[in-house]
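Undergrad: Okay, structure incoming, though there's no sequence with it:
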């Protein structure tokens, strides 16, 4: 089973960005309809407003709540004006100058504005609503006691201020959460880039070792040609000398590159690199470590071993796949199968569901990236993914080019 990653195009990303706004508009629209359904009959029946005026004032302030998502300044001005107009239209009432529906509508608007990036408009809306209510109390004649008016104004100012403060808290919390998610995403991206760079460096070191070995053989053969073949034509001898000088120069340049690639912690990588002939030994080592492994086709590894680079890639892929079984699927039965078709070697490492829960393993995530890099370096393919029975499968197809075919590919 192959694991595939689907990238979203810019159009899909824009749709995902618009979707929260649509949900917010729908929710606020429902609240506005509910508020208007309560405010209009309340203004007309309880407060004695003319029905047309009750419809206008009862619908204007709820509509401003939805409008705040798109035109915050206009919505704030409409709501503040509605606070003053409703106080004038209501006249004398038990709850004056701010009715309950007016308090709820203006409070919702202040909360919506406070939760947006344009939160200063919400602060201005809160202050404008309080000023409008105080102006109505001071300018409009009424028969309500001063204590009741002061209590009403205090409740209006404190409730709307509390709503605004809560909206600011929610906005700040969402902002911090968004920054944390973004930082985690950036850290994950940097980690992935570092993992790829480290694995490419490791592959480059191994490639250097393989190429350096071949270049050393060329240098030795070219240098000793005139001693191994007495009576060699001087022109041919001079050509061999030129080949030896060119190979020595290439070796020197590769050693310079190797000095940059290698660090003091990679001295253990100077040993000869393993190939196809070491895979059975690797499987036996995993068996001794407690992994239940069944191997098929190991005898095919001895037939036409192919290039050394492909052998290293095959060994490392099997090694990492078995290591993943040990870490992530303890106790699972594992099958390793090798198949050959011409110059291609197919490696399949499949394990069943783990018998027990694996302990959390702190790893760098090099495994899958490394296997992909090694398959790509020999122009092979690698697939991996979960199976329907709860197991996991790694399948690699590696071309085992002979030296002649490699030279033709390079040329």
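TA: Perfect, I can see it now. Since this is a predicted model, take the numbers as computed values, not measurements. Numbers count the residues shown, from 1 in each chain.
Undergrad: C-alpha from now on. contacts and neighbour counts both.
TA: Fine.
Undergrad: isn't there a strand covering residue 335?
TA: Yes - assessed by DSSP: H, G, I helix; E, B strand; the rest coil, residue 335 belongs to a strand.
Undergrad: Would you agree it is in contact with residue 318?
TA: No - checked against C-alpha atoms under 8 Å, the pair residue 335 and residue 318 is beyond contact range at 11.3 Å.
Undergrad: and for those two, which residues touch both?
TA: Taking C-alpha atoms under 8 Å, 6 or more residues apart in numbering as the contact rule, residue 335 and residue 318 both touch residue 349.
Undergrad: Between those two, point out the one with more neighbours.
TA: Using other C-alpha atoms under 10 Å, the more surrounded residue of residue 335 and residue 318 is residue 318, with 22 against 17.
Undergrad: Can you tell me, leaving aside adjacent residues, what's nearest to residue 65?
TA: Spatial nearest neighbour of residue 65, excluding adjacent residues (C-alpha to C-alpha, 6 or more residues apart in numbering): residue 109 at 5.0 Å.
Undergrad: dump the residue contacts of the one you found.
TA: Going by C-alpha under 8 Å, 6+ apart, residue 109 touches 64-65, 68, 76, 79, 122.
Undergrad: Ok, residue 129 next?
TA: When contacts are counted by C-alpha under 8 Å, 6+ apart, residue 129 touches 79-81, 83, 106.
Undergrad: dropping in the other structure now:
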């Protein structure tokens, strides 16, 4: 496509993230209320914080990390007593957090993305521990399996995001090196051309002076 008709990748990324955040807000909040039997108001507020971490991670990855970790810790505490459903990581919540880790892994330092991964795992584990201490009949074994499944999937996404980011960094460095090499070559050619012209002028002047002396 002509340059004036090409779509901006940054704008496309923003549109995709915002649309996905709206979709996940509807799905995650409804699942939390209808399946996990969480209070409607609390579930909606915490879900807004969680899905809002996606666009926030595009601008402020560290703030997005902190908000998502807090939501991953609080949201499982709102409905831990329903049996037969994934807990503490219900599927929409898992998808949202994995997308957040992917965004941070692609746009920020790998350490921030690692903090989002480990923090979300630790937050969900803390929610399970709190529930186990406060409630006698809890699904601890199923919760551990659920956390392990999330950890494997999110860890794989994190590694993929870091690899892609490092590949892009190396590619940009190679492009910059090629540009620097081309610029240095152009400067060297210019200097050599100036030196050649100076030598020719020197030879002409020296020849002219020799003729004058003769």
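TA: That came through, no problem. The structure presented is a predicted model; accordingly, all values stated were derived computationally and were not measured.
Undergrad: Superposing both, give me the TM-score.
TA: For this chain pair, the superposition-based TM-score is 0.85 by TM-score structural alignment, normalised by the length of the second structure; 202 aligned residues with a C-alpha RMSD of 2.0 Å.
Undergrad: thinking again about what came up before, with secondary structure, distance to residue 383 of the first structure and neighbour count added, can I get the contacts of residue 109 of the first structure in a markdown table?
TA: Listed next are these as a markdown table, based on DSSP: H, G, I helix; E, B strand; the rest coil; distance: C-alpha to C-alpha, whole Å; neighbours: other C-alpha atoms under 10 Å:
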| residue | secondary structure | distance to residue 383 of the first structure | neighbour count |
| --- | --- | --- | --- |
| 64 | helix | 56 | 24 |
| 65 | helix | 53 | 28 |
| 68 | coil | 51 | 22 |
| 76 | helix | 58 | 28 |
| 79 | helix | 61 | 28 |
| 122 | helix | 55 | 27 |
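Undergrad: and which of the residues you listed is nearest residue 101 of the first structure?
TA: Within the contacts of residue 109 of the first structure, the smallest distance to residue 101 of the first structure is 12.2 Å, found for residue 79 (C-alpha to C-alpha).
Undergrad: Next, the mean deviation of the top helix by length along the second structure compared to the first structure.
TA: Determined from DSSP state H, the single longest helix within the second structure is helix 140-213. By mean C-alpha distance after the TM-score superposition for the first structure, the fitted helix 140-213 of the second structure averages 1.2 Å away from its aligned residues in the first structure.
Undergrad: any idea how far that helix is from the chain center?
TA: Put simply, helix 140-213 of the second structure sits 25 Å off its chain's centre (C-alpha atoms, centre = their mean, to the nearest Å).
Undergrad: helices or strands next to that helix in the packing?
TA: Judged by 3 or more C-alpha pairs under 8 Å, 6 or more residues apart in numbering; DSSP states H and E, helix 140-213 of the second structure is in contact with helix 91-107, helix 110-134.
Undergrad: One more pass at 6 Å, please.
TA: Packing contacts for helix 140-213 of the second structure, counted by 3 or more C-alpha pairs under 6 Å, 6 or more residues apart in numbering; DSSP states H and E, involve helix 91-107.
Undergrad: in the first structure, what residues pair with the helix it packs on?
TA: Counting by TM-score structural alignment, helix 91-107 of the second structure pairs with residues 100-116 of the first structure.
Undergrad: The aligned partner of residue 55 of the second structure in the first structure: which element?
TA: Taking TM-score structural alignment, the alignment pairs residue 55 of the second structure with residue 66 from the first structure. Taking DSSP states H and E as the criterion, residue 66 of the first structure maps to helix 51-67.
Undergrad: Contacts for that helix next, please.
TA: Outside helix 51-67 of the first structure, the residues within contact range by C-alpha atoms under 6 Å, 6 or more residues apart in numbering are 28-29, 32, 36, 39-40, 43-44, 75, 79, 109.
Undergrad: Highest neighbour count among those?
TA: In these, the most neighbours by other C-alpha under 10 Å go to residue 109, 31 neighbours.
Undergrad: Please report how far it lies from residue 79 of the first structure.
TA: Using C-alpha to C-alpha, to the nearest Å, residue 109 of the first structure is found at 8 Å from residue 79 of the first structure.
Undergrad: Repeat that for residue 396 of the first structure.
TA: Separation of residue 396 of the first structure from residue 79 of the first structure (C-alpha to C-alpha) stands at 67 Å.
Undergrad: before we move on, what about residue 333 of the first structure?
TA: Using C-alpha to C-alpha, one obtains 70 Å as the distance from residue 333 of the first structure to residue 79 of the first structure.
Undergrad: Residue 312 of the first structure now?
TA: 74 Å.
Undergrad: do the same with residue 394 of the first structure
TA: 64 Å.
Undergrad: what does residue 369 of the first structure give?
TA: Residue 369 of the first structure is 58 Å from residue 79 of the first structure, where distance means C-alpha to C-alpha.
Undergrad: cool, and residue 189 of the first structure?
TA: The gap separating residue 189 of the first structure from residue 79 of the first structure is 46 Å, by C-alpha to C-alpha.
Undergrad: Repeat that for residue 328 of the first structure.
TA: From residue 328 of the first structure over to residue 79 of the first structure the distance is 60 Å, taken as C-alpha to C-alpha.
Undergrad: How about residue 89 of the first structure?
TA: 15 Å.
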